[in-house]
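1. Any chance you could fold what I've pasted below:
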Amino acid sequence: MDIGINEKDRKKIAEGLSHLLADTYTLYLKTHYFHWNVTGPMFNTLHLMFEAQYTELALAVDLVAERIRSLDFYAPGTYRDFVKLASIKESESVPKAEDMIRELVAGHKAVVRTARSVFPAAEKAADEATADLLTQRLQLHEKTAWMLRSLLEK
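-> Below you'll find the model as predicted:
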């Protein structure tokens, strides 16, 4: 495959994107789980907000996986893969609404850190397509974390 990025660099980028895919998918699952199970006075607001967020995350996993494939590597796609690759942990119970928000803020910040960690490899290889994808993901996750944090302010 000759796209102007050597195989070693493409592999390093694909490995970083695999971590991003795992974090994004884990955050998607957590957000969808919270959407189903949220209760309390903020139910309607959070139920709708979480739905919009998990819908966006579902589209994002496709973009990240397709970028990995564009680099000529296979995208991870099993729960086992995601557990190994993700920095985000699953919830072990159904938290209260405010704790759901806190967990999602932490999840979005984790995705931001993971996305940022891929930049050096993408920049070294002049992989503008991956850098563009990472920039878009950073903007979205930073904004979402801010919006969720705003709900916690008294």
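2. Please count neighbours and contacts with C-alpha atoms only from this point.
-> Fine.
3. Next, the buried residues of the longest helix along the chain.
-> The single longest helix within the chain, with elements called by DSSP state H, is helix 7-37. By neighbour count with 16 or more other Cα atoms under 10 Å, helix 7-37 contains the buried residues 9-11, 13-35.
4. cool, stretch 115-130 as well?
-> In stretch 115-130, the ones that count as buried by 16+ other Cα under 10 Å are Ala115, Arg116, Ser117, Val118, Phe119, Ala121, Ala122, Ala125, Asp127, Thr130.
5. And this one, please, so the two structures can be compared:
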Amino acid sequence: MATKIDIGITEKDRKKIADGLSHLLADSYILYLKTHNFHWNVTGPMFQTLHTMFMTQYTELWNSLDLIAERIRALGYPAPGSYKRFVELASITEEDGVPKAKDMIRQLVAGQEAVARTARQVFAVVDKANDQPTADLLTQRMEVHEKNAWMLRVLLEE
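-> Model (predicted):
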């Protein structure tokens, strides 16, 4: 029998927060996979810049997955962990082709912005529940994704 969780957040709020974090985890995982795919397959005159930038971004995303999943667990709920479940929960679609470099950048801008939006949607519940650890995690994720979107977006300017 599981021990009751008494951390000052109601079970109902913990469930809502865990559900929101599950969407964040799914978006983050799909974006990780897409970014890694593009790192492997980018070509063209921006190859070196994009290859390096994509590696930096997918490495950061990979490291964030554990933080998000462990927060879901700390709230008392199982973290989703299958491709099938991630696809069901994510607002980002997978890419199974090899787009041109500029299209890769556009997709990654959209993906970075989508993850920021997902984090922001969960924030209202987290704030109301007085859940500072999750608020801190979400704030950090929004900052990273908004900055990444900006850095990618400037590469599309003429």
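6. thinking again about what came up before, matching residues in the second structure for the longest helix of the first structure?
-> The counterpart of helix 7-37 of the first structure in the second structure, counting by TM-score structural alignment, spans residues 11-41.
7. try stretch 97-114 of the first structure
-> With the alignment judged by TM-score structural alignment, the segment of the second structure matched to stretch 97-114 of the first structure spans residues 101-118.
8. What sits closest to Gly16 of the first structure if chain neighbours are left out?
-> The shortest distance from Gly16 of the first structure to any residue other than its chain neighbours is 5.3 Å, reached at Val118 (Cα to Cα, 6 or more residues apart in numbering).
9. tell me the contacts of the equivalent of Glu66 of the first structure over in the second structure?
-> Aligning on TM-score structural alignment places Glu66 of the first structure opposite Glu70 in the second structure. Residues in contact with Glu70 of the second structure (Cα atoms under 8 Å, 6 or more residues apart in numbering) are Ala79.
10. helix or strand for Glu70 of the second structure, which one?
-> helix 47-74 (DSSP states H and E).
11. Could I get the buried residue list for that helix?
-> Within helix 47-74 of the second structure, the residues that qualify as buried are 50-51, 53-55, 57-58, 61-62, 64-65, 68-69, 71-72, counting by 16+ other Cα under 10 Å.
12. for stretch 98-111 of the second structure, same thing?
-> Neighbour-count burial for stretch 98-111 of the second structure, counted by 16+ other Cα under 10 Å, picks out Ala101, Met104, Ile105, Arg106, Gln107, Leu108, Val109, Ala110, Gly111.
13. distance of the most centrally placed residue in the second structure from Met46 of the second structure?
-> For the second structure, the residue whose C-alpha lies nearest the mean C-alpha position (Cα atoms, centre = their mean) is Ser28; its distance is 2.4 Å. Distance, Ser28 of the second structure to Met46 of the second structure, by Cα to Cα, to the nearest Å: 25 Å.
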